[in-house]
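**Student:** Take a look and give me a structure for this.
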Amino acid sequence: MHNSLLCAREKLMVQILKDTVRTQILSAARERFAKVGFKKATMGDIASEAGVATGTIYKYFKNKNRLFGAIITDSLVDAYLRLTQNRIASFARKDGPLSPDNKTQVASGELLQFYVDNRLEIIIILSRAQGTKYESFAREYVQSMESQSIRQAQKQFPEMTLSPTFHFMVKNILEESVRFLVSALETFTEAESIMKALSAMTAYQLAGINALIDWAHKDGKENDRI
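**Tutor:** The predicted model follows:
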């Protein structure tokens, strides 16, 4: 009985040690991928940062792609897309300017918390994923947001002229938003600072989007000639 308990305890300690080492490796890889990108990050650098031998990493992950996949999971990416889509869908403008209501605030709050909880992962998939299956994610992400935004504008304002200029502006606003997002997440690490920076970005975006909608309500052809 005593020997059985001792054996079980030893197995538990070994498992805890394995889990601890795995967590150290993932943490180091996450930091390294976010800093230099997947392509430039080496297993040796990750091992050094994790405080383990390079060979130890291969006991947990077959190669760098497997290690990347343990950090940037499909479920994480799916959750990010869903939260972004919910936030875009939550905005509505009828008689007055586009402004956040309760539904928008909930959607924005969920997305902000996601950014705080997954700061490095977002940096990686939006700007450091070259060489992985997500290397075109940022471009596809902007295209997805652009399509949803255009569909929503057409639904809310069927009388509004959605000219080529309007499409151009929406695309560039979204591309700039992604660049700002990455920069903010690289600059700020504390939750409060991240939320303040991204809240400021939202206020800036709303002002620009409202101005663009007002512009598009005017004669599109006349504006395109300016």
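**Student:** going forward, measure contacts and count neighbours with C-alpha atoms only.
**Tutor:** Fine.
**Student:** Name the SS class of the residue nearest the centre of the chain, please.
**Tutor:** Centroid check for the chain by C-alpha atoms, centre = their mean gives Ile122 as the closest residue, at 3.5 Å. Here Ile122 is recorded as helix under DSSP: H, G, I helix; E, B strand; the rest coil.
**Student:** Next one: it from Asn65, what distance?
**Tutor:** Per C-alpha to C-alpha, to the nearest Å, Ile122 is found 17 Å from Asn65.
**Student:** next up, for comparison:
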Amino acid sequence: MSGCMRYRRKDIQEYLAQQYVLGHLSSRVKRRVEVLIKHDQAFEKVVYKWQAHLATLMHSVADEKPPKRVWKALERQSGRTSAPFNGLASLWRYAGVMSFVMLCAVSLLLLQQLQKPVVSHQNMPGYLAVMSTPEKPQTTAFVLTAYQGEKPGQSVLKLQWEQTQSEQARARFNPDELRLWSIERDTGNRSEIGRLSSLTADNVLTKEAWLKIKNSAELQISLGGEIVYQGPCLQLTKWQES
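**Tutor:** Take a look at the predicted model:
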């Protein structure tokens, strides 16, 4: 298969767009993708779609304010360096202030991480599936994101509806009646993961459920044996150029 035809494959376009938005591509592959964006409107739409999905994920994380002691320490350090700029000595003082600021920022991040529970949806997502109906494959209904825990049995699965989806569309199906399935990447075998309502609740994923998601090329959701949602399952890691 030629290079151009290979990049027209939907699964490859989805993967490239996701990695491009995440900033995981090498400089050479990034330039190649940007050329494709300019000359392929369909691929450009895929990139815009992933930008919207990942922006939604970023906005779902609440902002954290630094403790007052951090601001007071910055004010004290700033007062000590209020003298006019004087050659190399002032440059070193400026570097010291910036180092202190960076130290405070890193300390704040570490403090936030220590205060988080072991199982948290704010962990980095490991796998993501953009789900749509068979009738409207180009219209995203919601996103399923699997967050890997620190240990087996501590991972979680979150469902996030697309903002354009109406309340009527969201209430179309009862989650208790929906079953989640995985299509195995290497064999194409279809395997049931479990009831959607249980998987996306605050309960953690079992090790077996996590492995099925990890090894899947596609996730499907069924109602009474009929597929009502489906979407490619992508790993959110760097793409290693061959």
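**Student:** TM value for the aligned chains?
**Tutor:** With the length set by TM-score structural alignment, normalised by the length of structure 1, the two chains reach a TM-score of 0.22; 66 aligned residues with a C-alpha RMSD of 4.1 Å.
**Student:** circling back: what secondary structure does the closest residue to the residue nearest to the centre of structure 1 other than its chain neighbours sit in?
**Tutor:** Nearest non-adjacent residue to Ile122 of structure 1, counting by C-alpha to C-alpha, 6 or more residues apart in numbering: Tyr115, 7.0 Å away. When classified by three-state DSSP, Tyr115 of structure 1 comes out as helix.
**Student:** and the lengthiest helix in structure 1, what does it pack onto?
**Tutor:** Ranked by number of residues, the top helix in structure 1 under DSSP state H is helix 2-36. In terms of contacts (3 or more C-alpha pairs under 8 Å, 6 or more residues apart in numbering; DSSP states H and E), helix 2-36 of structure 1 is packed against helix 43-50, helix 64-71, helix 119-127.
**Student:** and among the ones you listed, the most buried is which?
**Tutor:** Highest mean neighbour count of these: helix 119-127, a mean of 23 (counted as mean count of other C-alpha atoms under 10 Å).
**Student:** what angle sits between that helix and helix 2-36?
**Tutor:** Angle of helix 119-127 of structure 1 versus helix 2-36, following axes from the mean of the first three to the mean of the last three C-alpha atoms, to 10 degrees, is 40 degrees.
**Student:** Tally up the residues packed near the residue lying closest to Thr145 of structure 2 once chain neighbours are set aside, please.
**Tutor:** Excluding the flanking residues, the one nearest Thr145 of structure 2 by C-alpha to C-alpha, 6+ apart is Leu128, at 4.5 Å. The burial count assigned to Leu128 of structure 2 is 23, neighbours taken as other C-alpha atoms under 10 Å.
**Student:** List the contacts of Leu128 of structure 2.
**Tutor:** Residues near Leu128 of structure 2 by C-alpha atoms under 8 Å, 6 or more residues apart in numbering: Val143, Leu144, Thr145, Ala146, Cys233, Leu234, Gln235, Leu236.
**Student:** make it 10 Å
**Tutor:** 18, 143-147, 157-158, 213-214, 219, 231-236 (C-alpha atoms under 10 Å, 6 or more residues apart in numbering).
**Student:** same question, Met195 of structure 1
**Tutor:** Listed by C-alpha under 10 Å, 6+ apart, the contact set of Met195 of structure 1 reads Gly109, Leu112, Gln113, Tyr115, Val116, Ala184, Leu185, Phe188, Met201.
**Student:** And the buried ones among the residues you listed, selectable in PyMOL?
**Tutor:** The PyMOL selection below is limited to those of the contacts of Met195 of structure 1 classed as buried (16 or more other C-alpha atoms under 10 Å):
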select buried, resi 109+112+115+116+184+185+188
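**Student:** Adding distance to Ala70 of structure 1, write the contacts of Met195 of structure 1 out as JSON lines.
**Tutor:** Formatted as JSON lines, those follow (distance: C-alpha to C-alpha, whole Å):
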{"residue": "Gly109", "distance to Ala70 of structure 1": "26"}
{"residue": "Leu112", "distance to Ala70 of structure 1": "23"}
{"residue": "Gln113", "distance to Ala70 of structure 1": "21"}
{"residue": "Tyr115", "distance to Ala70 of structure 1": "18"}
{"residue": "Val116", "distance to Ala70 of structure 1": "19"}
{"residue": "Ala184", "distance to Ala70 of structure 1": "24"}
{"residue": "Leu185", "distance to Ala70 of structure 1": "21"}
{"residue": "Phe188", "distance to Ala70 of structure 1": "24"}
{"residue": "Met201", "distance to Ala70 of structure 1": "30"}
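**Student:** what's the farthest-apart pair in the contacts of Met195 of structure 1?
**Tutor:** Within those, Gly109 and Phe188 form the most distant pair, 17.6 Å apart (C-alpha to C-alpha).
**Student:** Name the residues of the stretch of helix or strand Ser177 of structure 1 belongs to that are buried.
**Tutor:** Element membership for Ser177 of structure 1, per DSSP states H and E: helix 164-187. Under the neighbour-count criterion of 16+ other C-alpha under 10 Å, helix 164-187 of structure 1 has Phe166, Val170, Lys171, Ile173, Leu174, Glu175, Ser177, Val178, Leu181, Val182, Ala184, Leu185 buried.
**Student:** quick one: the closest residue to the fourth one other than its chain neighbours and Ile213 of structure 1, what's the gap?
**Tutor:** So that's Ile173 of structure 1. Nearest non-adjacent residue to Ile173 of structure 1, counting by C-alpha to C-alpha, 6+ apart: Gln205, 7.9 Å away. Separation of Gln205 of structure 1 from Ile213 of structure 1 (C-alpha to C-alpha): 12 Å.
**Student:** Same check on Ile88 of structure 1?
**Tutor:** For Ile88 of structure 1, the distance to Ile213 of structure 1 equals 15 Å [C-alpha to C-alpha].
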